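Asks: Model the following, please.
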Amino acid sequence: MICETMRLVGRTNLKFLVAALACAAVGCSGPYSSPTVSAKNTAVTPRVRVETAKPQTIPEVVTVTGELVAEEHAIVSARIPGRIGEMKVDLGSRVERDDVVALIEPVEYEYRARGAEALVEQTRARLGLKKGGSDDVNPLETASVKQAAAALEEARLNFARISQLHKAGVLSRMEFDKGQATVQQTEARHQEAIEGVLEAQAQLSERRVALAIAKYQLSETFVRAPFRGAVTKRIAAVGEQVTANSPVVSVARLHPVRLRLEVSERYSTRVHMGQRVDVRITGIAPRSGKIVRLSPAIETQNRILAVEAEIPNEDGALRPGSFADGSITVDPNARGLSVPASAVVSFAGVDRIFVVEQDALAERLVKPGRALTDGRVEIVSGLAAGERVVAEANDRLAVGQKVAVFER
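Replies: As a prediction, the model looks like this:
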């Protein structure tokens, strides 16, 4: 029974095998059959836009990485001792020159100023000066000196009469000596009155100085920004007792900023004052400045030249402490070649461009330079002037491929 079954299965498989071979021989069609491939190739010649590589002005630059630093940085300190009554700014606050950044409690200094002013008015009254008038005074015109001068004049007149009567023998020698002594005493009082006025004038000047100091100290209860900039650090706090020269806030001038660069010694002879510097920082629109400071010597340890450029920063986008790439234009009239950035194909660290030679593609291994304006890139080497460059390359192009060319 088993043997009979195996013979039936064998005959069935043999029938299927014969049918399959017959179908393959005559070219069966059906849902599982392979499509017929035409022997005729209908490939289309691609059209490419080209431009002729021509020498053009591409300024030569030296690019180095540097650090942005504030034009000025100051620790704003209290000039007088006292207690902080109010803080007007905090981290990041923008300030103008003389803006108040903190207040020191002023009560004590107000009392000092009032006391000093009262002493000034007291001295002026002693000199007979009217309130609000000038401090200038003639000692001989003061009341005390006039009184002493009148007494002196009277003593001299009396002594003149005594002298005449003494000569006539009417008055004794004692009366004569007494009159002479009276004149000397009144002269001394007159001189003393003049010196008293001069002393009062000196005292008035001294008290004027004391009043000025008191008013100055009162004005210094307002701690002010030394220049336009931004607060980089808040140091003091409300209620804190500070002494003279205690730091309150830190302020930096943000416009312009300095870009400190270290240029290799081999380029040092080509870097000069006033040269243009283009600055690039990720996320910030490029901007340019110029070299304003050069070190007079090469640093011996690392053989570099220290350079400082001044960069406009009115919007405050450039932050001191950031790293930035600075490109120094060492030759504004240099000539070179450039191509559209879309013409460069980069793969595995190799840069190439396609050129058209006799309607077929050839490739050039190139060394790109820096990115230029209008979406172009400098070609340092690998491309010759006059070659026709494919402006928009893609991965479907291949060396030797025939192309149709058009130019714009």
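Asks: When you work out contacts or count neighbours from here on, use the C-alpha atoms and nothing else.
Replies: Will do.
Asks: Mind giving me the packing neighbours of the lengthiest helix in the chain?
Replies: With residue count as the measure and DSSP state H as the assignment, the chain has helix 173-219 as its longest helix. In terms of contact count using 3 or more C-alpha pairs under 8 Å, 6 or more residues apart in numbering; DSSP states H and E, helix 173-219 is assigned the packing partners helix 107-126, helix 143-167.
Asks: structure for this one too, so we can compare:
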Amino acid sequence: MQHFYGLLLFILLVFANGCGRAGGTESAAATRRETAVRGVVVRVARAVERPVKRTVNFVGTLYGREEVTIASQVEGQVERIHADLGDVVTEGAVLLEIDDDAWRARLREAEANLAKVRADEERARQLVQENVISPQEYEARKTAAQMAEAQRDLLQVTLRHARVTSPLSAAVARRFVSVGEYVRAGTPLFTLVVLDPLKLRGDVPERFAPDLAPAQPVEVRVDAYPSEIFAGSLARISPASNPQNRSVTVEATVANSGGKLKPGFFANAAIVTKVDNRAVCIPQEAVMSFAGVQRVFVVTAGKAEAREVETGRRLPDGLLEVLRGVNANEIVAISGLSKLDTGVPVEIDGDVEEPGTASAGDL
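Replies: Next comes the predicted model:
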């Protein structure tokens, strides 16, 4: 009897377990049917047309607009220095003075000699009129007076050169001499550099040469100020390509009124060759990449459609340019991408997001 009741209890337990499993299977199936009816819940955004800059990028080095090394034009001992590294000087400002005592003495001697030969010339002029001396003798004394005058003028110029002045408004990039040092004609004294604007020089691959033109805008970035963009313009384009690296040398002028940029800085630059005012853009989160293929899901009539896309420039406001695969005003999914495939029903969560507008200057 106990054996009979035990067998009966086992049969009841097996039956109850089977009913439970059947109920669970039906519940899962119902969930799948409900999902199929409702679709995958996603957020969506509209593809919009935005102005996008077309650029040619290059790297280069900043240089002073003008860089001048000033050398001594006279010899003598450096007596005073009025400018040093980093100083900004104006055109005509005195930078350095060389001891001029010896030159002043020579000038006084030359002036005395000039007075003497001029007096000789005047006496000779009277004598030749009286036929006391020959015209040749008079011409010789006249020539001597002219030579003495030239010598006086040369010493006056030399004396002025003992005061070394700046030929332009610039900053002192280097000083080569110290007070008390003896210099000769040709000895370097200072290097001056004009800091505003600066020149940026670099190489552009020759395939972009047809896109370049003078006065095109240039956007410059440097590591010292990574969040700032410095404005410039394309000034010069080499007429020849370098056969060693197949590139064309370009030079841009870069505004530097704030003095942040320094000659010698390494810079990344972008030449704006044109602005495409009708570039199709979508939110960056709409693009899914796998194995080198980029896809988006366009939502049409409540279903997803997978499309391969070719993307372009990333914009600062979170948008991504689409060169191929999506048209303006189409709706793309921006969430739940891993659950989507072509033909999968979707349910839109909220309103269609409308990316804001921006001008090309914001890009």
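Asks: one step back: quick one: the longest helix of structure 1 to chain centroid distance?
Replies: Helix 173-219 of structure 1 sits 59 Å away from the centroid of its parent chain (C-alpha atoms, centre = their mean, to the nearest Å).
Asks: Looks to me like residue 227 of structure 1 is in a helix.
Replies: No: note on residue 227 of structure 1: no helix contains this position according to DSSP: H, G, I helix; E, B strand; the rest coil, which reports coil.
Asks: Per the alignment, it pairs with which residue of structure 2?
Replies: The equivalent of residue 227 of structure 1 in structure 2 is residue 168 (alignment by TM-score structural alignment).
Asks: Does its match touch residue 94 like I think?
Replies: No: contact status for residue 168 of structure 2 versus residue 94: not in contact, 11.4 Å apart, counting by C-alpha atoms under 8 Å.
Asks: Now do the shared contacts for the two.
Replies: Common neighbours of residue 168 of structure 2 and residue 94 are not found (criterion: C-alpha atoms under 8 Å, 6 or more residues apart in numbering).
Asks: before we move on, the earlier item: what does the following helix or strand past the longest helix of structure 1 rub up against?
Replies: Secondary structure here is assigned by DSSP states H and E; on that basis, the next helix or strand after helix 173-219 of structure 1 toward the C-terminus is strand 222-224. Where contact means C-alpha under 8 Å, 6+ apart, the residues beyond strand 222-224 of structure 1 that reach it are 76-78, 97-104.
Asks: now swap in stretch 192-211 of structure 1 and tell me
Replies: Residues outside stretch 192-211 of structure 1 that contact it (C-alpha under 8 Å, 6+ apart): 113, 116-117, 119-120, 123-124, 126-127, 139-140, 142, 144-145, 148.
Asks: Give me the buried entries from those residues.
Replies: Neighbour-count burial (16 or more other C-alpha atoms under 10 Å) applied to these gives 113, 116-117, 119-120, 123-124, 127, 139-140, 142, 144-145, 148.
Asks: okay if I get the residues you listed as JSON lines plus distance to residue 52 of structure 1?
Replies: As requested, these are arranged in JSON lines below (distance: C-alpha to C-alpha, whole Å):
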{"residue": "113", "distance to residue 52 of structure 1": "83"}
{"residue": "116", "distance to residue 52 of structure 1": "86"}
{"residue": "117", "distance to residue 52 of structure 1": "86"}
{"residue": "119", "distance to residue 52 of structure 1": "91"}
{"residue": "120", "distance to residue 52 of structure 1": "89"}
{"residue": "123", "distance to residue 52 of structure 1": "94"}
{"residue": "124", "distance to residue 52 of structure 1": "93"}
{"residue": "127", "distance to residue 52 of structure 1": "97"}
{"residue": "139", "distance to residue 52 of structure 1": "98"}
{"residue": "140", "distance to residue 52 of structure 1": "101"}
{"residue": "142", "distance to residue 52 of structure 1": "100"}
{"residue": "144", "distance to residue 52 of structure 1": "105"}
{"residue": "145", "distance to residue 52 of structure 1": "104"}
{"residue": "148", "distance to residue 52 of structure 1": "109"}
